[in-house]
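Enquirer: All I have is the shape, not the residue letters:
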């Protein structure tokens, strides 16, 4: 499975510098932003919290596992972005609500 490594400037540009207008949600592991790449592809960017305590090795293992778990019923991981202690996961954007809404209802 292929996975792209995105540079920070590309992701910052795609999310309008992580604008609050592009914020889709927030959880214990970070904030998710909607973005648009230059070629028109919509993405969801999970910007991991610096307070998560996750080191580089743990992040690398998580990305490797997610790539191996690609399935037609799972959101596709396009790649990741690492800059210093910044770690981000770049997913395909799915416009129809969040998974918890489908599981638990509104």
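Expert: Structure received. Keep in mind it's a predicted model, so treat the numbers as computed, not measured.
Enquirer: Please count neighbours and contacts with C-alpha atoms only from this point.
Expert: Will do.
Enquirer: Following the lengthiest helix in the chain in sequence, what is the next regular element?
Expert: When the chain is parsed with DSSP state H, its longest helix is helix 56-68. From helix 56-68 onward toward the C-terminus, using DSSP states H and E, the following helix or strand is strand 77-83.
Enquirer: Tell me the gap between the helix or strand that that next one is followed by and the middle of its chain.
Expert: For strand 77-83, the following helix or strand on the C-terminal side (DSSP H and E) is strand 86-92. Averaging C-alpha positions (CA atoms, centre = their mean, to the nearest Å) puts strand 86-92 3 Å from its chain's average.
Enquirer: alright, now check it against this:
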């Protein structure tokens, strides 16, 4: 579902993704696929079955960010769509 806010940013719903498919897309989170590491965990590059290249942020258990905070962050980010922002395709809370 898409909507539009007053400042031109589109809003969309969050899609829940299967952890197994995400792990496969990133070669099971192999270190050679790591793009970088942020405060909440590493970011990996990957490719979906349809060939679309993606980046996946994996929450570190030691990050201090709780599951509820992660869900809230994912929900807010998923609702934003703008030419200057990377689009969030979805999230997975398992794994």
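Expert: Thanks, I have the structure now. Since we're looking at a predicted model, the values are computed, not measured.
Enquirer: thinking again about what came up before, pull the residues that contact the longest helix of the first structure.
Expert: With contact meaning CA atoms under 8 Å, 6 or more residues apart in numbering, helix 56-68 of the first structure is reached by 1-3, 77, 80, 87, 89.
Enquirer: buried subset of those?
Expert: 77, 80, 87, 89 (16 or more other CA atoms under 10 Å).
Enquirer: Among those, which pair sits farthest apart?
Expert: 77 and 87 (14.1 Å; CA to CA).
Enquirer: Out of the buried ones among the contacts of helix 56-68 of the first structure, which is nearest to residue 24 of the first structure?
Expert: Nearest to residue 24 of the first structure among these is residue 89, at 14.2 Å by CA to CA.
Enquirer: Can you find the partner of the closest one in the second structure?
Expert: Aligned by TM-score structural alignment, residue 89 of the first structure pairs with nothing in the second structure.
Enquirer: try residue 63 of the first structure
Expert: Under TM-score structural alignment, residue 63 of the first structure pairs with residue 74 in the second structure.
Enquirer: To what extent is its match buried, counted in neighbours?
Expert: Burial of residue 74 of the second structure is recorded as 18 neighbouring residues (other CA atoms under 10 Å).
Enquirer: Excluding residues flanking it in the chain, which one is nearest residue 18 of the first structure?
Expert: residue 12 (6.1 Å; CA to CA, 6 or more residues apart in numbering).
Enquirer: Which helix or which strand is home to the counterpart of that neighbour in the second structure?
Expert: In the second structure, the residue paired with residue 12 of the first structure is residue 23, using TM-score structural alignment. Using DSSP H and E, residue 23 of the second structure falls within helix 19-25.
Enquirer: Superpose on the first structure and give me the mean offset of that helix.
Expert: Mean deviation of helix 19-25 of the second structure relative to the first structure after superposition (mean CA distance after the TM-score superposition for the first structure): 0.5 Å.
Enquirer: Am I right that residue 47 of the first structure sits in a helix?
Expert: No. Going by DSSP: H, G, I helix; E, B strand; the rest coil, the assignment for residue 47 of the first structure is strand, not a helix.
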